[in-house]
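Colleague: okay, here's the prediction I keep looking at, along with the sequence it came from:
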Amino acid sequence: MRASLASVSFPHVQLAANPHDRTGVHRSDDAWLDERWADPSSRVLVVSGTRIRPVDGRLQWLSPVEAPDGLRVLLGEQDGTTYFAVVVDPDEAPGEKAEWFGLRGILPHLADRGLDEAPLVFHAIGLAEWLFATRFCPRCGGTLEPRAAGHELVCTGCGKGQFPRTDPAVIMLVTTGEPGSEDERCLLGRQSSWPEGRYSTLAGFCEPGETLEDAVRREVDEEVGIRVGEVAYFGNQPWPLPASLMLGFVARAESTEIRVDEHEIEDACWFTRAQMKAGAEAGTLVLPGGVSISRSLVEHWYGGPLPGHW
């Protein structure tokens, strides 16, 4: 019998299970910020451009006095501790550049040792990615100055303010057949750049003026030629790579003939639960990583954990 969604603790949910208080009301309170920065119990994560350096498999949270000069970003408070990030130029970051990793390289450390850190790290990296990408005012091309503890950029020319952006992306598991039956199948696809045997759920960005459900239907039709009817919301996951919010859905197919676009998708296949289990155990089917909402979608449909991952 398949497990219910409520009875399963999915890794993508665990990554957001301990959110911090973002203390937005203090972002422009210079006196409060100075007081918290002067407190030796406050913790600081150093971000080199958009990268973080783990030491001995763990992320380093420094005291303010240990932190290098850079743009101070207020992350918020958690369990009585105030957290900051300091964003520094990669050329001025301590250590070798090879020691610094992007978020994809950090995810295994978060999953293995630091699930409680994940919301703080996602917040820090998301802002760092936005600061890196937003160099000039999009209205007049003027110089931007950071405000609100790193959460706003204001043009020195026209005065227009810029705020962090999040791009909604839909990610979906498409199914066909009698729900819960041995013959029910789910659809997985692969890109040509992936190693042999790697398959995942389909995904794509929501376009302007489009509902999330229609984005699911359009992306599935464009990528594999499958017509989708019912679309049910599953869950979401912040994914600052560089600035996405992954919105997960389970979609019911109204057609089954696959026609891959050969641009984004190289191959797509229908899998029964028995075929998925056999492939995962043999290593011929390599499923998404455990911390991704894609993995959660697959295991929710399958009804339990599966071996192997990216």
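Modeller: Cool, the structure landed. Numbers count the residues shown, from 1 in each chain.

Colleague: okay, CA-based contacts and neighbour counts for the rest of this
Modeller: Will do.

Colleague: what about the strands in the stretch 151-300 of the chain?
Modeller: For the stretch 151-300 of the chain, the strands defined by DSSP state E, counting those that start in this stretch occupy 152-155, 161-162, 167-176, 185-190, 202-205, 228-239, 244-253, 267-272.

Colleague: the longest one to strand 167-176, inter-axis angle?
Modeller: Angle between the axes of strand 228-239 and strand 167-176 is 140 degrees (criterion: axes from the mean of the first three to the mean of the last three C-alpha atoms, to 10 degrees).

Colleague: strand 228-239: which residues count as buried?
Modeller: 228, 231, 234-239 (16 or more other C-alpha atoms under 10 Å).

Colleague: Glu230 and Leu15, how far apart?
Modeller: For Glu230, the distance to Leu15 equals 28 Å [C-alpha to C-alpha, to the nearest Å].

Colleague: likewise His26?
Modeller: With C-alpha to C-alpha as the criterion, His26 and Leu15 are 25 Å apart.

Colleague: more crowded one of these two?
Modeller: Leu15 (23 against 15; other C-alpha atoms under 10 Å).

Colleague: residues contacting that one?
Modeller: With contact taken as C-alpha atoms under 8 Å, 6 or more residues apart in numbering, Leu15 is in contact with 110-111, 115-116, 118-119, 291.

Colleague: tell me which of those is nearest to Phe249?
Modeller: Val291 (16.7 Å; C-alpha to C-alpha).

Colleague: what count of nearby residues applies to Ser42?
Modeller: A total of 20 residues lie near Ser42 under the criterion other C-alpha under 10 Å.

Colleague: could you do Val291 as well?
Modeller: Other residues close to Val291 by other C-alpha under 10 Å number 22.

Colleague: check Pro208 too.
Modeller: Other residues close to Pro208 by other C-alpha under 10 Å number 6.

Colleague: out of the buried residues of strand 228-239, who's nearest Ala93?
Modeller: When the buried residues of strand 228-239 are compared against Ala93 (criterion: C-alpha to C-alpha), the nearest one is Trp239, at 24.5 Å.

Colleague: which residues touch the closest residue to the closest one other than its chain neighbours?
Modeller: Distance criterion C-alpha to C-alpha, 6 or more residues apart in numbering; nearest residue to Trp239, sequence neighbours excluded, is Leu245 at 5.4 Å. For Leu245, the contacting residues are 166-169, 236-239, by C-alpha under 8 Å, 6+ apart.

Colleague: next, the one to line up against it:
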Amino acid sequence: MQLSETVTFGGSSLDRAAEMRGDAPKLKALTDSDASRAVLFWRGKPLVAASDDGLTLAKLSMRHPILTGLADPVFLGRESEGTGYFAYELRGWVPEGLDEAALQEFLDQSEQTHPALTEGQHFAELRAVMTRVDARDAELAATGKAILGWHATHGFCAACGVKSDIFMAGWQRICPVCKTHHFPRTDPVVIMLVTRGNSVLLGRSPHWPDGMYSLLAGFIEPGETMEAAVRREVYEEAGIRIGHVRYLASQPWAFPSSLMLGCTGEALTHEITLDPVELEDALWITREELMEVFAGRRTDILPARKGAIAQFLLSNWLADRGE
């Protein structure tokens, strides 16, 4: 495995068994298997469980009572020994004493428990637990969150407006009238490790917690290459011209449906000109200064959150590690 594949949500190599999605008999046999397991979500938050090692993604029996009456699940994949994984969305339940404001915070730290579940099982924001579960659990959680989120927001045919039906074990929707097939959406985003000599460019958005800085990022536009997007985004947000661009690593980011494409870009200019709509601040920071940040010895600048590809790219730059 390459270093680039060890990023959070990557490197698990889950067998998604796409050939089974349209095979109803085989899929039913897997659904009915005692070995198969359900991964449950509530408002996009996966169900996790405390374990001796810290935290795991809860995997329920396909016959668990809480699944009764829920919509058909999405088939996520299978293990080599035949265990199938299916993602369910728990709808219509409102936890007692729910704090709606907590759900809207930058990083939702709230946890919800359901009376039908066992002690230690709770729903948690994926960003808050993504570094506490193993690679397979992280991939299952990110995949389930992304595909269920797509179904929640794309329930009608974009061609004729009729309510569409779930198809291919959840990996397509099909219009019953015009027969148009709709596929899950993934939005490509470039995130840039922009360097000039011994310094790297960091920026912060206005809505971020005080002191938090990260790498610049932006969506790739239609008809645009990844390299062109890097150069355009950095110039638009910080006024820096970029020369050579190189791809480093990628990370699926199910918040809600992005694929982060980590790149490095060589800055040709130094002076920063901010776009105040996109950035509240941007600065150059040396390798030695960034090491102080990562060591927690500075209070004015906080590092990118653990588990995000920005933190992965920066930590490997500090260690002078390549792909």
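Modeller: Cool, the structure landed. Please read these numbers as outputs of a predicted model, since none were measured by experiment.

Colleague: can you give the structural similarity as a TM-score?
Modeller: The TM-score (TM-score structural alignment, normalised by the length of structure 1) is 0.87; 291 aligned residues with a C-alpha RMSD of 2.4 Å.

Colleague: among the contacts of Leu245 of structure 1, which recur in structure 2?
Modeller: Retained in structure 2 (both residues aligned by TM-score structural alignment, their matches' C-alpha atoms under 8 Å) from the contacts of Leu245 of structure 1: 166-169, 236-239.

Colleague: just send those residues back as a markdown table, with distance to Ala93 of structure 1 too.
Modeller: As requested, the kept ones among the contacts of Leu245 of structure 1 are exported to a markdown table (distance: C-alpha to C-alpha, whole Å):
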| residue | distance to Ala93 of structure 1 |
| --- | --- |
| Thr166 | 27 |
| Asp167 | 29 |
| Pro168 | 32 |
| Ala169 | 32 |
| Asn236 | 33 |
| Gln237 | 30 |
| Pro238 | 26 |
| Trp239 | 25 |
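
Colleague: and the helices in the stretch 51-200 of structure 2, which stretches?
Modeller: Using DSSP state H, counting those that start in this stretch, the helices of the stretch 51-200 of structure 2 run over 100-103, 126-129, 135-153.

Colleague: run a quick neighbour tally on the counterpart of Cys186 of structure 1 in structure 2.
Modeller: Using TM-score structural alignment, the equivalent of Cys186 of structure 1 in structure 2 is Val200. For Val200 of structure 2, the neighbour count with other C-alpha under 10 Å is 22.

Colleague: next: Glu35 of structure 1.
Modeller: Neighbours of Glu35 of structure 1 (other C-alpha under 10 Å): 10.

Colleague: rebuild the contacts of Leu15 of structure 1 as TSV, extending it with distance to Glu264 of structure 1.
Modeller: What follows is those, written out as TSV (distance: C-alpha to C-alpha, whole Å):
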residue	distance to Glu264 of structure 1
Leu110	29
Ala111	28
Leu115	32
Asp116	34
Ala118	30
Pro119	30
Val291	23
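
Colleague: going by distance to Gln191 of structure 1, which of those residues wins?
Modeller: Of those, the one sitting nearest to Gln191 of structure 1 (C-alpha to C-alpha) turns out to be Val291, at 19.9 Å.

Colleague: Glu5 of structure 2 versus the equivalent of the closest one over in structure 2, what's the distance?
Modeller: For Val291 of structure 1, the aligned residue in structure 2 is Gly307 (criterion: TM-score structural alignment). Distance of Gly307 of structure 2 to Glu5 of structure 2, given as C-alpha to C-alpha: 13 Å.

Colleague: who's in contact with the residue of structure 2 most remote from its centre?
Modeller: No residue in structure 2 sits farther from the centre than Val177, which is 33.3 Å out by C-alpha atoms, centre = their mean. Residues in contact with Val177 of structure 2, defined by C-alpha under 8 Å, 6+ apart, are Val162.

Colleague: list the residues that contact the residue nearest to the spatial centre of structure 2.
Modeller: The centre of structure 2 sits closest to Trp253, judged by C-alpha atoms, centre = their mean, with a distance of 2.3 Å. Applying C-alpha under 8 Å, 6+ apart to Trp253 of structure 2 gives the contacts 9, 142, 259-260.

Colleague: relative to Pro184 of structure 2, how far out is the equivalent of Ala253 of structure 1 over in structure 2?
Modeller: Using TM-score structural alignment, the partner of Ala253 of structure 1 in structure 2 is Ala267. Here the distance between Ala267 of structure 2 and Pro184 of structure 2 works out to 35 Å (C-alpha to C-alpha).

Colleague: these two: which is more packed in?
Modeller: Ranked by neighbour count (other C-alpha under 10 Å), Ala267 of structure 2 and Pro184 place Ala267 first, with 21 against 16.

Colleague: ok, the nearest residue to that one once chain neighbours are set aside to Leu268 of structure 2 distance?
Modeller: Using C-alpha to C-alpha, 6+ apart and skipping the chain neighbours, the partner closest in space to Ala267 of structure 2 is Ile242 (4.6 Å). Distance of Ile242 of structure 2 to Leu268 of structure 2, computed by C-alpha to C-alpha: 5 Å.

Colleague: which residue in structure 1 aligns with Thr153 of structure 2?
Modeller: By TM-score structural alignment, Thr153 of structure 2 lines up with Ala133.

Colleague: same thing with Glu139 of structure 2?
Modeller: Match for Glu139 of structure 2 (TM-score structural alignment): Pro119.

Colleague: ok, its match - contacts?
Modeller: By C-alpha under 8 Å, 6+ apart, the contact set of Pro119 of structure 1 is 15-16, 18-20.

Colleague: preserved in structure 2, out of those?
Modeller: When the contacts of Pro119 of structure 1 are mapped onto structure 2 and scored by both residues aligned by TM-score structural alignment, their matches' C-alpha under 8 Å, the shared contacts come out as 15-16, 18, 20.
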